[in-house]
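Enquirer: here is a sequence together with a model predicted from it:
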Amino acid sequence: NVSGVIGRLMIDPFTLLLTSTNARDYQAIEDHMAKGMNVSEAINHVIKEREIIP
């Protein structure tokens, strides 16, 4: 019996941005990619800009 069990999904900032469907997140990544960054570089740049601490 698993009734009453509560779980919480905790993911790192990189994965959160990579899988985000939020328009603000998507646009921030797209803006950096338009400047010549690849996806990984763009996500890391957004993390630094937003001062997200992993």
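Expert: Yep, that arrived. Residues are numbered from 1 along each chain as shown.
Enquirer: all contacts plus neighbour counts: C-alpha atoms, from now on.
Expert: OK.
Enquirer: okay, buried residues for stretch 42-52 please.
Expert: Counting neighbours by 16 or more other C-alpha atoms under 10 Å, one finds that the buried residues in stretch 42-52 are 42-47.
Enquirer: putting a second one here so we can go through both:
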Amino acid sequence: MAVALTVLCLLALVATAWPAAGVVIAWSVGAAAIVVVVLRRVRSAREVARRSR
């Protein structure tokens, strides 16, 4: 949790120094969130497949 807060603070500093970075950061965070959701769904699908065997 502390690491995430530190990263967010660093990203905020970068965004204030270079406004265009805000757009890049937003896209990166969105892409990372999508990847996390997809990975979780794949894992849960695998668990369901294992249990049904």
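Expert: Great, that's in hand. Being a predicted model, the structure only gives us computed values, none of them experimental.
Enquirer: need the TM-score between these chains.
Expert: With the length set by TM-score structural alignment, normalised by the length of the second structure, the two chains reach a TM-score of 0.31; 32 aligned residues with a C-alpha RMSD of 3.5 Å.
Enquirer: returning to what we had before: just the ones of the buried residues of stretch 42-52 of the first structure in helices?
Expert: 42-47 (DSSP state H).
Enquirer: ok, back up a step: turn the buried residues of stretch 42-52 of the first structure into a markdown table, including distance to Leu17 of the first structure.
Expert: Shown next, in a markdown table, are these (distance: C-alpha to C-alpha, whole Å):
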| residue | distance to Leu17 of the first structure |
| --- | --- |
| Ala42 | 10 |
| Ile43 | 7 |
| Asn44 | 9 |
| His45 | 11 |
| Val46 | 9 |
| Ile47 | 8 |
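Enquirer: quick one: which of those is nearest to Pro13 of the first structure?
Expert: Ile47 (7.1 Å; C-alpha to C-alpha).
Enquirer: in contact with Ile25 of the second structure, which residues?
Expert: Going by C-alpha atoms under 8 Å, 6 or more residues apart in numbering, Ile25 of the second structure touches Leu11.
Enquirer: which of the residues in the longest helix that the second structure contains are buried?
Expert: Across the second structure, the helix with the greatest residue count (assigned by DSSP H) is helix 19-52. Residues 21-22, 25 are the ones in helix 19-52 of the second structure that count as buried (16+ other C-alpha under 10 Å).
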